[in-house]
Structures are given as structure tokens and as C-alpha cells.
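Engineer: Compute the structure for the input listed below.
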Amino acid sequence: MQLSGIITALATPFTLEGAVDFEAWSRLIAQQLEGGVHGIVVAGSTGEANALDDGEYDALLQAAVRQVAGRVPVLAGTGTSNTAKTIALTRRAAQLGADAALVVTPPYVRPTQDGLIAHFRTVADQGGLPVVLYNVPGRTGCDMQPATVAGLASHPNIIAIKEAVDGEARMQTLLALRSPQFAVLSGDDPTASRAILAGAAGLVSVGSNAAPRAFRRLFDLAHDGRAADAQAQDGRMRGLHAFLAAEPNPIPVKALLAEFGYGHGLRLPLLPLSAGPRAGLAAIVAAVRDLEAA
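Structural biologist: Alright, predicted model coming up:
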């Protein structure tokens, strides 16, 4: 499997009563497919994976696999703080029909770099799915270094990395590891255009939940090497990038999705968008409508 393009890290919509809103889930997936995204992630950090029980996780993944019907890859978030649990969840995702596993560096436990190599190799050997490495130290307290990625990139069942560190030098180092079997994906919306112009295969995006067409356009321009046009498109999206960074993900994107009719609220300990960013929500809704219509 070769991953590329815009892969949306889907938010999980809830009803006013706090249950998973499967009707909104189906509409959100349909919107993504119509918007031209190249893949979706179910139950990643944007999807509040840690707030889902086992039955909800299974039902969300099954529903996504059924609706997508092979048109784009479906990635399942399966990373935990324990290798054996990660393997078990990856195997379950495989049984439910996922095409690949998005496996974050183990949160909280802070393994060594050698520990990360052992963890990911074991998951790739035993999990039953192609593995996408996911490095997001701002969330996990664990930063997987490029040299560690180099030690994993040749594994036949490790197919990509989602790199969420905002650093041009870091991205350039990772891009040197690209091969037909191993892709480098940005995990940072605001710098994705720069990364794709430099050779990244695509973006695992938060903002494409609300603006799939705009992000697909950004990818197409950057992938085609149309630097000036890609930078102009990115400039039109700066307000959206800033809004989505106003509070921890997925608080802002879920507030935005609610305005478009895709679910309500979050699960504790996450709280709704605070008054400051909410004051700009109407302007962002209007900007997203313009971006999607362009």
C-alpha cells in the first residue's frame, strides 16, 4: 500500500446526549469522499479515541469501512502506551476491515529510542496490518528521532510516517528516507504545503474535516510543483489554520463541524470552545464556505 494525498483524521460526532451520532458520521464520511480526500483515519487523536469504549470503536470503524467500500484507504488509530495492547487493538482493527494502522508513539511512558524501535517492529510483525508511524511529541511526551525512523523505514510492514513536528530541517531529514515502500506524510496543516512542495507524499489533516475540497486543492497544487499557486491557496487558508490552533485539538474543529451540522460537543475532560475563539467562529464558518465553493 502506498499512501498519499489528503487523509482526513476524522472527528467523532456526538449527539446532544453524548452518544456517538452515527447518522452524522455517515454524512461526514460522504462529505469527505465527495470532497476528494485520499483516505480517512478513524479513532485517531482528532477522533477522541481515548474517550470511546470498545463497542463504539468497533461500530465506528465498521461503519466507515462499509461506507467507503474500498474507494480510499481506511486507517484505524491503534496506538496505546503498551505494546501488547497495541498489537491486540491492531488485530481487532484488521478483523473489522481497516486497511492500515496509525500507531502513535506510546504516550506517557516515554520509552527510549531503542524502545520505540522494538515497539514498532513488534507491532508491525504481529499486528496484522500495515503500520503508519505517528510522531506527535506535543501530545505524547515522546519524540521519535529521524535516526529512529531510519531504523524502521525498511521494515516491510511499516509503510509511512505521519510527522507532526513543525520543523523544516526535521522534514528534510525524513524525506531522505522515502522509498516506493515508505512514505513521509505531514501531520501539521499549517506547514503541509511547504512539506509537500519539498516531496512529502501528503497530509494527515484536521482541517479537511471541514474543508476537504480546499485541502485537496492545496495538495494538488503543491504535488504538481505549482509553488506560487500552492502558497496562495495556503494563504487563503491561514485563518482556518489559526482558528484550529486556538485551543487543543479537536475542540476548535468540533465547534466548526457543529456549525455545519456534524454532531455536538465533546467528552470530558475536553470542554467546548471558550468565549475568545468562539467570537471568531462565524467568520471562520463563512471563510470555509468560500474556500469550499472556490
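
Engineer: CA atoms for contacts and neighbours, from now on please.
Structural biologist: Noted.

Engineer: and D229, how many residues sit next to it?
Structural biologist: Residues within reach of D229, counting by other C-alpha atoms under 10 Å, total 14.

Engineer: Here is a second sequence; please produce its structure as well for comparison:
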Amino acid sequence: MQTALNANQANQANQDFSGLWIPLVTPFARGKVDYPSLTRLVAHYRASGIAGLVVCGSTGEAAALSDDEQLEVLQTVMAEASGLLVIMGVSGYHLGKTAARIQALSKLDIAGILLPAPSYIRPSQAGLIEWFTTLADASAVPIILYDIPYRTGSKMELETIRALATHPRIQALKDCGGDPAKTQSLITDGRLQVLAGEDANIFTTTAAGGRGAIAAAAHLHTERFVEVVQRIRAGDLAGAEALWGPLPPLIEGLFTEPNPGPLKALLARRGLLRDELRSPMTRASAALVERLERLDAALA
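Structural biologist: Just a heads-up that it's a prediction; the model follows:
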């Protein structure tokens, strides 16, 4: 681990993760990754004003991709993402294998690694500190903590996150922790860049001083989401609220059934990809898609 730590001192400078990030879906066609559609998606969002893309997150169905597919998806996105920062999602529950993967990915020109707690294991807070510290030591690029207990089964306590924030490469937090008081404490504390991870919390988290959001719903009406974040950070709360007001019903609808099924249905209707997911994920129900189309059209 120490070799990676020493050989990449130049990469330890803080990365600015401010703004609106899209956790990119992974298109499929007849069971295989649809790389041409993936390239078109990246081109579609490249000039939208987003800060960058997150590859192989939960919205990208990363758990259904092999390691080789994940790497090829990342390389495909990076080849088309000129001018955009790219974050790579990494998850696992074997410390050595996860560290080796992070070391390999650190050799690529990525802005950071989005890293959750190990799933299924449910370690103690001391175990979580050991997990994230060991993996941050292995990385030559910044780490964004991903606090999402309803997926991992592990709740990261406030003091655990504060302790991890002392590591030079742990620089940001994707906040899906479901605890507004903890969110505000971390924003006030200022040691980590806090990004809203729940789309419904984009306005409140950013208005409270958060740096932005990683938002699946921003695949749709992207420029509007970007402008909401920009206006809040510029101090124009009234203008941001006017833009934000019509968005929550669409956001709620997109997560009525498991993500990214509803989102892919609407992207398919825009001609950006096929409405296809990998099992056990399933397509959105016809009734939900009909409701989402009405909500989507109202924002056009």
C-alpha cells in the first residue's frame, strides 16, 4: 500500500467536486453492454453544464457487470468525456481484492473513486474506519465516501466520518445517510465536500452549504438541475426555488420502482438507449411509465 502512497504524492491535492454529477446508466442491447449507446449518452451530456459523470454506481447497474465490463464501460466513457471529470464507483467486501482494484484504477485519469462500506458484512465503526483507511492508502486519487446504509447495511456514524476526513485522500461524501442533522454537521464542519446523494435532497443540502449533488434524475432536464445548483451556490435562492418547484413529483416518480428501471424507460422514449436492464432488475411498469411521461412532459 505504501508504494502507491509515496509514488503519487502529486495527486494528493484536493479535487473540487462541486456541481451537479450524473451517475450514468449503463445501456444494454440483447443482454450485452451497448457501447455505441453509451458513447452517445456521454456526448449527449457533455455540454449540459454538469461537473462530470459517475461510472459504475448503483444507477449504472454495476453489480450486474463483470470486472472486465466495468473497466470497458469506464474506458468508453473516458474516451468520449472530453472536458468532463469522471468518477469510478468501486464496491466489494474483500479488502485485498478491493484494494488491488483501486490501485489499478488509480493509474487511469479519473477524478476520484466513489466508495461505499462493504455490503453484507455490517462491520463495527472501527471496522469501517479500517476499511476506508486501508483503501484510501491504496489509492492515488481522491476518495468520495458513499454513505448509503439501506444498500450496505452499515450506518456510518458522524464521528466515524469525521475521523475518516482526516485522511488526505478522503475528500468528499455522497450523502444518502438519511440523517439531516448529521448532514448539517458535516457541512458546517467543512472537512469534507458534501454532495447530496438522494435526489429529493438536492435543494436542501445545497442550500445548507453542500457542494452539489450526484443525482440520477438529472439524466432528464439536465440543464434545469444544473441551474438549480448553480443558482443556490450563487445565492439566488428565489430563482433556484422557482426552477426546483416542479421537479420533486418527477423525482418521486422515478424512484417509485427500483432505479434505474423508470429512468431507463424515459431515456428509451428519448431515443437514447433501449429499455433494457439486467436481471434481477426489471423494466418499469406500464402504469408508472405513463405517469412519468405526463410529469416529464409538464417540465418540457
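
Engineer: which residues in the first structure does stretch 242-260 of the second structure match up with?
Structural biologist: With TM-score structural alignment applied, stretch 242-260 of the second structure matches the range 232-250 in the first structure.

Engineer: start to end distance for the matching stretch?
Structural biologist: Its start and end residues considered, stretch 232-250 of the first structure measures 26 Å (C-alpha to C-alpha, to the nearest Å).

Engineer: List of residues touching it?
Structural biologist: Under the criterion C-alpha atoms under 8 Å, 6 or more residues apart in numbering, residues 11, 45-48, 189-190, 193, 207, 217-218, 252-253, 273, 277, 284, 287-288, 291 lie in contact with stretch 232-250 of the first structure.

Engineer: Apart from its neighbours in sequence, what residue is nearest the aligned partner of Q184 of the second structure in the first structure?
Structural biologist: Aligning on TM-score structural alignment places Q184 of the second structure opposite Q172 in the first structure. Spatial nearest neighbour of Q172 of the first structure, excluding adjacent residues (C-alpha to C-alpha, 6 or more residues apart in numbering): A198 at 7.6 Å.

Engineer: Under the alignment, what does that neighbour map to in the second structure?
Structural biologist: In the second structure, the residue paired with A198 of the first structure is A208, using TM-score structural alignment.

Engineer: so how many other residues sit close to Q171 of the second structure?
Structural biologist: For Q171 of the second structure, the neighbour count with other C-alpha under 10 Å is 25.

Engineer: Check which helix or strand the aligned partner of it in the first structure maps to.
Structural biologist: Using TM-score structural alignment, the equivalent of Q171 of the second structure in the first structure is I159. Take DSSP states H and E as the rule and I159 of the first structure turns out to sit in strand 158-163.

Engineer: mean deviation of the next helix or strand after that strand from the second structure?
Structural biologist: Using DSSP H and E, the next helix or strand after strand 158-163 of the first structure towards the C-terminus is helix 168-175. When the second structure is superposed, helix 168-175 of the first structure averages 1.4 Å from its matched positions, counting by mean C-alpha distance after the TM-score superposition for the first structure.

Engineer: so the helix or strand just after helix 168-175 of the first structure aligns onto which residues of the second structure?
Structural biologist: Using DSSP H and E, the next helix or strand after helix 168-175 of the first structure towards the C-terminus is strand 183-186. Alignment of strand 183-186 of the first structure against the second structure: residues 193-196, by TM-score structural alignment.

Engineer: compared with the first structure, how much does that stretch deviate?
Structural biologist: Mean for stretch 193-196 of the second structure is 0.9 Å (mean C-alpha distance after the TM-score superposition for the first structure).

Engineer: picking that back up, tally of neighbours for the spatially closest residue to the match of Q171 of the second structure that is not a sequence neighbour?
Structural biologist: Closest residue to I159 of the first structure apart from its sequence neighbours, by C-alpha to C-alpha, 6+ apart: F182 at 4.6 Å. Number of residues near F182 of the first structure (other C-alpha under 10 Å) recorded here: 24.

Engineer: now do D147 of the second structure
Structural biologist: 23.

Engineer: What lines up with T122 of the first structure in the second structure?
Structural biologist: That one, T122 of the first structure, aligns with T134 by TM-score structural alignment.

Engineer: Please report how far its match lies from D67 of the second structure.
Structural biologist: Counting by C-alpha to C-alpha, the gap from T134 of the second structure to D67 of the second structure is 21 Å.

Engineer: The two: which is more packed in?
Structural biologist: Taking other C-alpha under 10 Å, T134 of the second structure and D67 do not tie; T134 has more neighbours (16 against 12).

Engineer: Against I170 of the second structure, how distant is that one?
Structural biologist: Distance of T134 of the second structure to I170 of the second structure, given as C-alpha to C-alpha: 11 Å.

Engineer: now swap in P246 of the second structure and tell me
Structural biologist: For P246 of the second structure relative to I170 of the second structure (C-alpha to C-alpha), the value is 35 Å.

Engineer: These two: which has the busier surroundings?
Structural biologist: Ranked by neighbour count (other C-alpha under 10 Å), P246 of the second structure and I170 place I170 first, with 29 against 13.

Engineer: Which residue, other than its chain neighbours, is closest to that one?
Structural biologist: I143 (4.7 Å).

Engineer: residues touching the counterpart of F22 of the first structure in the second structure, list them.
Structural biologist: Counting by TM-score structural alignment, F22 of the first structure corresponds to Y35 in the second structure. Y35 of the second structure makes contact with P27, V73, T76, according to C-alpha under 8 Å, 6+ apart.

Engineer: sec struct for the equivalent of P107 of the first structure over in the second structure, please.
Structural biologist: Under the alignment (TM-score structural alignment), P107 of the first structure pairs with S119 in the second structure. Using DSSP: H, G, I helix; E, B strand; the rest coil, the structure places S119 of the second structure in coil.

Engineer: correct me, but S119 of the second structure touches I148?
Structural biologist: No: the criterion here is C-alpha atoms under 8 Å, and S119 of the second structure misses it with I148 at 10.2 Å.

Engineer: Quick check on the two: which one has the bigger neighbour count.
Structural biologist: Applying other C-alpha under 10 Å to S119 of the second structure and I148 shows that I148 carries more neighbours, namely 20 against 17.

Engineer: what do we get in the first structure for that one?
Structural biologist: Using TM-score structural alignment, I148 of the second structure pairs with V136 in the first structure.

Engineer: Could you do V73 of the second structure as well?
Structural biologist: Checking TM-score structural alignment: V73 of the second structure goes with L60.

Engineer: What is the neighbour count of that match?
Structural biologist: 22.

Engineer: now Y150 of the second structure
Structural biologist: When neighbours are defined as other C-alpha under 10 Å, Y150 of the second structure has 12 of them.

Engineer: And A111 of the second structure, by the same measure?
Structural biologist: A111 of the second structure: 22 neighbours (other C-alpha under 10 Å).
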